[in-house]
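**Q** Sequence isn't available, so here's the structure alone:
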């Protein structure tokens, strides 16, 4: 298997593999170009972001600056909005549903590293996908860690660190984020 195939299979892979690094830098260059487009040039920005992301539409709106590693592993649904300083380490797939709002300084991480210094220094890593459902709002400075799934109709409070799955129809907050309120169907109408 190639290092990319290992990466996408969730296996340990060699992060400084030449092919991976080439692809990573190509995406970083595209992000740099995106971040240089005048903020008022909406159509040009949208066209460029659709070239970076694996799935986006004409309503996708991401304020600059935006940073990601591969881009093609990120899929966003309809009417997606992200505010300033959205950062996605998309070594694995990141799937975000329809009608999602991302506050400023939000980070989503899929890359995993060993806690053992010797192993970590070998530059071997692995990645776990992140999935966020429909109608979600991630408040400012939220961090989503590898392997997390967030259900539909969820609000994550500002500054939260999400380390475990969050079920649908709730508000979660804290470090680590925990459900603080359930939302019933009547409240969502």
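**A** Received the coordinates, thanks. Everything quoted here is computed from the prediction, not taken from an experiment.
**Q** rest of the way, CA atoms for contacts and neighbours
**A** Fine.
**Q** Show me what counts as buried in the top helix by length along the chain.
**A** Of all segments of type helix in the chain, defined using DSSP state H, the longest is helix 18-36. For helix 18-36, a neighbour-count test (16 or more other Cα atoms under 10 Å) marks 20, 24, 26, 27, 28, 30, 31, 34, 35 as buried.
**Q** Put this next to the first one:
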């Protein structure tokens, strides 16, 4: 896990660039495949062949998101990519899935600092890795530092606070393995 300031000049420049690209992507019609592919190639770290992201889509920087071939993100997915987020080939995300590679320290004294008379906020980040052929049900939340193994299904609404092995069905809050697949 590492720490950074999201309001530093370099990250603010990336923030504004990402907002422009997201606006363009989210407003591009679904039948304008070439335009969508062009925007995603500028926005994301890697876009595998056949990737499909239903707008609206939201992310912090985009450049830390790496998608394998045939990845599908349904409506309203959010990826806070302060650290690397890797999603393996053939993985499906239901509507409203949220992936948080970014967080903040729990204690206010560790989280808040003085930035020229205004509060500043320490931000932490840890990579998220989602394997190949994973299905994440709608409304699930994936927290920083989590790895989800190949072939696993995460139930709708799950809050994934720790890593999940491959080829299992896991669900709940906090998410836990229900059974092997």
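**A** Happy to help now that I have it. Since we're looking at a predicted model, the values are computed, not measured.
**Q** What range does the longest helix of structure 1 cover in structure 2?
**A** On structure 2, the counterpart of helix 18-36 of structure 1 by TM-score structural alignment is residues 9-27.
**Q** So what touches stretch 104-120 of structure 1?
**A** 82-94, 124-130, 138-147 (Cα atoms under 8 Å, 6 or more residues apart in numbering).
**Q** chain center to it, what's the gap?
**A** Stretch 104-120 of structure 1 has its C-alpha centroid displaced from the chain centroid by 13 Å (Cα atoms, centre = their mean, to the nearest Å).
**Q** picking that back up, against structure 1, what's the mean shift for the match of helix 18-36 of structure 1, could you check?
**A** Compared with structure 1 after fitting, stretch 9-27 of structure 2 deviates on average by 1.0 Å (mean Cα distance after the TM-score superposition for structure 1).
**Q** Under the alignment, what does residue 132 of structure 1 map to in structure 2?
**A** Aligned partner of residue 132 of structure 1 by TM-score structural alignment: residue 130.
**Q** residue contacts, that match?
**A** Counted by Cα under 8 Å, 6+ apart, residue 130 of structure 2 has contacts 85, 86, 87, 88, 147, 148, 149, 150.
**Q** By residue count, what's the longest strand in structure 2?
**A** Across structure 2, the strand with the greatest residue count (assigned by DSSP state E) is strand 118-125.
**Q** Could you give me the buried positions within it?
**A** For strand 118-125 of structure 2, using 16+ other Cα under 10 Å, the buried residues are 121, 122, 123, 124, 125.
**Q** and the gap between the residue nearest to the last one when sequence neighbours are not counted and residue 30 of structure 2?
**A** With Cα to Cα, 6 or more residues apart in numbering as the criterion, residue 125 of structure 2 has its nearest non-adjacent residue at 4.3 Å, and that residue is residue 102. Separation of residue 102 of structure 2 from residue 30 of structure 2 (Cα to Cα, to the nearest Å): 30 Å.
**Q** Equivalent analysis for residue 36 of structure 2, please.
**A** 8 Å.
**Q** more neighbours, those two?
**A** Neighbours were counted for residue 36 of structure 2 and for residue 30 using other Cα atoms under 10 Å; residue 36 has more, 19 against 14.
**Q** Let me know the helix or strand that that one is in.
**A** Using DSSP states H and E, residue 36 of structure 2 sits within helix 33-43.
**Q** can you give me the angle that helix makes with helix 9-27?
**A** Between the axes of helix 33-43 of structure 2 and helix 9-27, defined by axes from the mean of the first three to the mean of the last three Cα atoms, to 10 degrees, the angle is 170 degrees.
**Q** how much does helix 33-43 of structure 2 stray from structure 1?
**A** Mean for helix 33-43 of structure 2 is 1.7 Å (mean Cα distance after the TM-score superposition for structure 1).
**Q** distance of the residue nearest in space to the middle of structure 2 from residue 114 of structure 2?
**A** The residue lying closest to the centre of structure 2 (Cα atoms, centre = their mean) is residue 79, at 2.6 Å. Distance of residue 79 of structure 2 to residue 114 of structure 2, computed by Cα to Cα: 28 Å.
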